[in-house]
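Undergrad: Got a sequence here, can you model it:
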Amino acid sequence: MDSTTGLRSLRDFIRFGASQFRAAGLSFGHGTDNAFDEAAWLVLHTLHLPLDLPESWWDARLSEVERTRVVAVLRERVATRKPAAYLTREAWFAGLPFYVDERVLVPRSPLAELIAQGFEPWVDPETVTRALDLCTGGGCIGIAMALALPQARVDLADVSTDALAVAGINIERHRVGEQVRALQSDVFDGLEPGDRYDLMVSNPPYVDAEDMAGLPDEYRHEPVLGLAAGGDGLDTVRRILAGAREHLTEDGVLIVEVGNSQAAVEAAFPELPLIWLEFEAGGHGVFLVHARDLPGA
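TA: Next up, the predicted model:
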């Protein structure tokens, strides 16, 4: 007998999906952190229903066509180990929906909390006229920054033309083309010498060789270019710290996410007065440094 025989309601299929995911030993971390939320996301998205659907709807019965579609996507999640965001072609960041596919990482940065706060108290949001999202990927961080700082012009920079194509889709989706531009740049190499920013934010590749070797299958669907950063995870971070001063204003601020490579950063740059930020919603490994404290100041 088919294991889906007898499933009728939204609640049934979400429960079924969660059970299948747990039995298959799937990994999470691309928008959800558990099997139930992942199943709910996939079921609701497949049925074109909002993620905040009232629970009173959960006993609604699915049509035969809907049941077939929902079972197919749940089984695809198990068979392929692709993160749900790649199956739905959508991820949420800073309360905003973004298009994603395998050309970019799925957004999951604690920087969303800083953006929601307008980067206060570290930055006066009213004084930011130019901002840079370095290693932008699909543009989620930079576009969220632009919407939070409407007076600022925001550049999205990435070495990957594939990633910039996705960023372009998101620029159009959020209608910020007059405020945001996408630039191909290998760290700072594609910027003009006169490009200076009041705020520079980066979520660069920072996964070290040991962690890369142990990544779950879900993470192996993401572009290696956006993850791997050498033996100690600092290949890109070193370039950012060496060149950021040249592209920051006198009172500019640099914010970089390095995740589990925090200890490596602290060991490699003991002379830099890095401020390690704390997040109420969770997350770690994000430092802030003032332009005046960077090399070349």
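Undergrad: use CA for all of it now, contacts and neighbours both
TA: OK.
Undergrad: All the strands of the protein, in order from the start?
TA: With DSSP state E, the ranges of strands along the chain come out as 91-93, 96-98, 130-134, 153-158, 180-184, 197-202, 248-257, 275-276, 286-290.
Undergrad: now those strands as JSON lines including mean neighbour count and distance to F36?
TA: As requested, those are arranged in JSON lines below (neighbours: other Cα atoms under 10 Å; distance: least, Cα to Cα, whole Å):
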{"stretch": "strand 91-93", "mean neighbour count": "19", "distance to F36": "17"}
{"stretch": "strand 96-98", "mean neighbour count": "16", "distance to F36": "21"}
{"stretch": "strand 130-134", "mean neighbour count": "25", "distance to F36": "33"}
{"stretch": "strand 153-158", "mean neighbour count": "26", "distance to F36": "34"}
{"stretch": "strand 180-184", "mean neighbour count": "20", "distance to F36": "36"}
{"stretch": "strand 197-202", "mean neighbour count": "24", "distance to F36": "31"}
{"stretch": "strand 248-257", "mean neighbour count": "21", "distance to F36": "28"}
{"stretch": "strand 275-276", "mean neighbour count": "14", "distance to F36": "33"}
{"stretch": "strand 286-290", "mean neighbour count": "20", "distance to F36": "29"}
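Undergrad: so who does P193 touch?
TA: P193 makes contacts with E246, H247, as judged by Cα atoms under 8 Å, 6 or more residues apart in numbering.
Undergrad: circling back: switch the strands of the chain over to JSON lines; also include distance to I141.
TA: Formatted as JSON lines, the entries for the strands of the chain read as follows, by distance: least, Cα to Cα, whole Å:
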{"stretch": "strand 91-93", "distance to I141": "8"}
{"stretch": "strand 96-98", "distance to I141": "10"}
{"stretch": "strand 130-134", "distance to I141": "7"}
{"stretch": "strand 153-158", "distance to I141": "9"}
{"stretch": "strand 180-184", "distance to I141": "12"}
{"stretch": "strand 197-202", "distance to I141": "8"}
{"stretch": "strand 248-257", "distance to I141": "12"}
{"stretch": "strand 275-276", "distance to I141": "19"}
{"stretch": "strand 286-290", "distance to I141": "14"}
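Undergrad: between those, which gets nearest to R108?
TA: Smallest distance to R108 across the strands of the chain (Cα to Cα): 7.0 Å, for strand 91-93.
Undergrad: Show me the residue at the heart of the protein, geometrically.
TA: Nearest residue to the geometric centre of the chain (Cα atoms, centre = their mean): P107, 1.7 Å.
Undergrad: Quick one: neighbours of the residue nearest to K82 when sequence neighbours are not counted, just the number.
TA: Nearest in space to K82, with sequence neighbours left out and distances taken as Cα to Cα, 6 or more residues apart in numbering, is E218 at 5.3 Å. For E218, the count of nearby residues is 18 (other Cα atoms under 10 Å).
Undergrad: What's the separation between E218 and D124?
TA: The span separating E218 from D124 equals 38 Å under the rule Cα to Cα, to the nearest Å.
Undergrad: let's see this one next to it:
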Amino acid sequence: MTRREAFAALRQQLRAGGLESPEFEAGCLAEQLFGTAWRLMTPQQLAQPLTPEEDAALHTLARRRLAGEPLQYLLGEWEFYGLPFAVGPGVLIPRQDTETLVECALQATEGILAPSILDLCAGSGCIGIALAHCLPDARVTAVERSQDALAYLHRNIEKNAVQVAVIAGDVLEPELAASIRGADIIVSNPPYLSAADLAALQKEVQAEPRAALDGGEDGLLFYRQMPALWLESLKPGGRLLFEIGMGQEEAVSGFLARAGYTNLEIFPDLAGISRVVSGRRPAGERR
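TA: Here you go, the predicted model:
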């Protein structure tokens, strides 16, 4: 069997398995196996016969994908904000929706010299690392609890050659929040799926760490607690920016207002869905 024939067979397998983008996924898996982008292969390369090792590896990749393993985990890397991020079991996969949070944070830092940025529930580090890449003078600190995710966070800092400090800790721990002061910006993409959302997840999403998805019974656990906990970690005038799930903007805005934030703003993602809620610590506050 040639590479061209193997690709056609893989694409058909993925289509028969009910995957939404069999052509794209087959191309990703073929590139993973052959080390060259499928669309860039020459006719001579496509006509090469598969080795027994390549044939076995391709069957293994197809079997794992059809069993529900995320494509990103099979590839071991995924792009976010134009940057490469190592991913695998134990860490949440970066998603394009979250790029909206990066854009909003960049806007919030305009005019701030060497901004201090906290990335809470950092996971793979995609948000904080993207901000550190775009703002070389920024002082970025990422906070994450999961040991599995922390391993990917450190790998991704090195992979992207940025300066990001890492703190292993629970963002709902009052002592941790009380120990950090002076942030200009806090960004966070906390777990925000409800119990009903978790019960209805696609098979491949179920392979991602539950702790990175589970926002409690109504999905709002972290939003209830974090605004008050982390208010004094911001400088007066500093901003907290949350990524949110669909339909959570009113509830999250209410939590921010009750915790004392002002100048509340809601930002949509590229699909027009409310994706980021932001609030400001009052500039003249003294506590």
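Undergrad: TM-score for this pair?
TA: Overlay of the two chains. TM-score (TM-score structural alignment, normalised by the length of structure 2): 0.84; 278 aligned residues with a Cα RMSD of 3.0 Å.
Undergrad: Can you give me every residue that contacts the aligned partner of the residue nearest to K82 of structure 1 in structure 2?
TA: Taking TM-score structural alignment as the criterion, the aligned counterpart of E218 of structure 1 in structure 2 is E204. E204 of structure 2 makes contact with G68, E69, P70 under the criterion Cα under 8 Å, 6+ apart.
Undergrad: Is it possible to mark the buried ones in those residues?
TA: Buried members of those, scored by 16 or more other Cα atoms under 10 Å, are E69, P70.
Undergrad: if we take the contacts of E204 of structure 2, which one ends up nearest to E25 of structure 2?
TA: P70 (10.5 Å).
Undergrad: what does that closest one align to in structure 1?
TA: The pairwise alignment with structure 1 assigns P70 of structure 2 to P83, based on TM-score structural alignment.
Undergrad: For stretch 208-224 of structure 1, measure first residue to last.
TA: End-to-end distance (Cα to Cα), stretch 208-224 of structure 1: 12 Å.
Undergrad: Return the set of buried residues in that stretch.
TA: Of the residues in stretch 208-224 of structure 1, those with enough neighbours to count as buried (16+ other Cα under 10 Å) are D208, D211, M212, E218, Y219, H221, E222, P223, V224.
Undergrad: With stretch 126-146 of structure 1 instead?
TA: Residues 128, 130-146 are the ones in stretch 126-146 of structure 1 that count as buried (16+ other Cα under 10 Å).
Undergrad: tell me the helices in structure 2, going along the chain?
TA: For structure 2, helices defined by DSSP state H occupy the ranges 3-16, 22-34, 43-46, 52-66, 71-75, 99-108, 126-134, 147-159, 174-178, 195-199, 203-206, 221-230, 249-258.
Undergrad: rewinding a little: which among the buried residues of stretch 208-224 of structure 1 gets closest to D293 of structure 1?
TA: Nearest to D293 of structure 1 among the buried residues of stretch 208-224 of structure 1, with distances taken as Cα to Cα, is D208, at 26.1 Å.
Undergrad: Let me see the contact set for the counterpart of the closest one in structure 2.
TA: Here D208 of structure 1 is matched to S194 in structure 2, going by TM-score structural alignment. With contact set as Cα under 8 Å, 6+ apart, S194 of structure 2 has these partners: D214, G215, G216, E217, D218, G219, L220.
Undergrad: related to what we said a few turns ago, what remains of the contacts of E204 of structure 2 once you look at structure 1?
TA: Retained in structure 1 by both residues aligned by TM-score structural alignment, their matches' Cα atoms under 8 Å are the following of those: G68, E69, P70.
Undergrad: What distance do you get for the last one to F34 of structure 2?
TA: Separation of P70 of structure 2 from F34 of structure 2 (Cα to Cα) stands at 20 Å.
Undergrad: again, but for the second one
TA: Distance of E69 of structure 2 to F34 of structure 2, given as Cα to Cα: 20 Å.
Undergrad: next one: the first one
TA: Applying Cα to Cα, the value for G68 of structure 2 to F34 of structure 2 is 22 Å.
Undergrad: Which residue in structure 2 aligns with E102 of structure 1?
TA: Aligned against structure 2 by TM-score structural alignment, E102 of structure 1 finds its counterpart in P89.
Undergrad: what do you get for G138 of structure 1?
TA: That one, G138 of structure 1, aligns with S124 by TM-score structural alignment.
Undergrad: what sits against the nearest residue to its match once chain neighbours are set aside?
TA: Counting by Cα to Cα, 6+ apart, the nearest residue to S124 of structure 2 once its immediate chain neighbours are dropped is L153, at 4.6 Å. Residues in contact with L153 of structure 2, defined by Cα under 8 Å, 6+ apart, are A122, G123, S124, G125.
Undergrad: What sits closest to the counterpart of G17 of structure 2 in structure 1 if chain neighbours are left out?
TA: If you follow G17 of structure 2 across to structure 1 using TM-score structural alignment, you land on A24. In space, A24 of structure 1 comes closest to V78 once its chain neighbours are excluded; the distance is 6.7 Å by Cα to Cα, 6+ apart.
Undergrad: Then L10 of structure 1?
TA: Of all residues not flanking L10 of structure 1 in the chain, W58 sits nearest, at 4.9 Å (Cα to Cα, 6+ apart).
Undergrad: any idea what D186 of structure 1 aligns with in structure 2?
TA: Residue pairing (TM-score structural alignment): D186 of structure 1 is matched to D170 of structure 2.
Undergrad: so its match touches Q147, yeah?
TA: No - the pair formed by D170 of structure 2 and Q147 falls short of the contact definition of Cα atoms under 8 Å, at 11.4 Å.
Undergrad: what sits in contact with each of those two?
TA: Overlap of the contact sets of D170 of structure 2 and Q147 (by Cα under 8 Å, 6+ apart) is empty.
Undergrad: Could you tell me how far stretch 17-36 of structure 1 lies from the centre of the chain?
TA: On the basis of Cα atoms, centre = their mean, to the nearest Å, the separation between the geometric centre of stretch 17-36 of structure 1 and that of its chain is 19 Å.
Undergrad: Same question for stretch 267-279 of structure 1.
TA: Computed by Cα atoms, centre = their mean, the chain-centroid distance of stretch 267-279 of structure 1 equals 22 Å.
Undergrad: what do you get for stretch 65-72 of structure 1?
TA: Per Cα atoms, centre = their mean, the centroid offset for stretch 65-72 of structure 1 relative to its chain is 29 Å.
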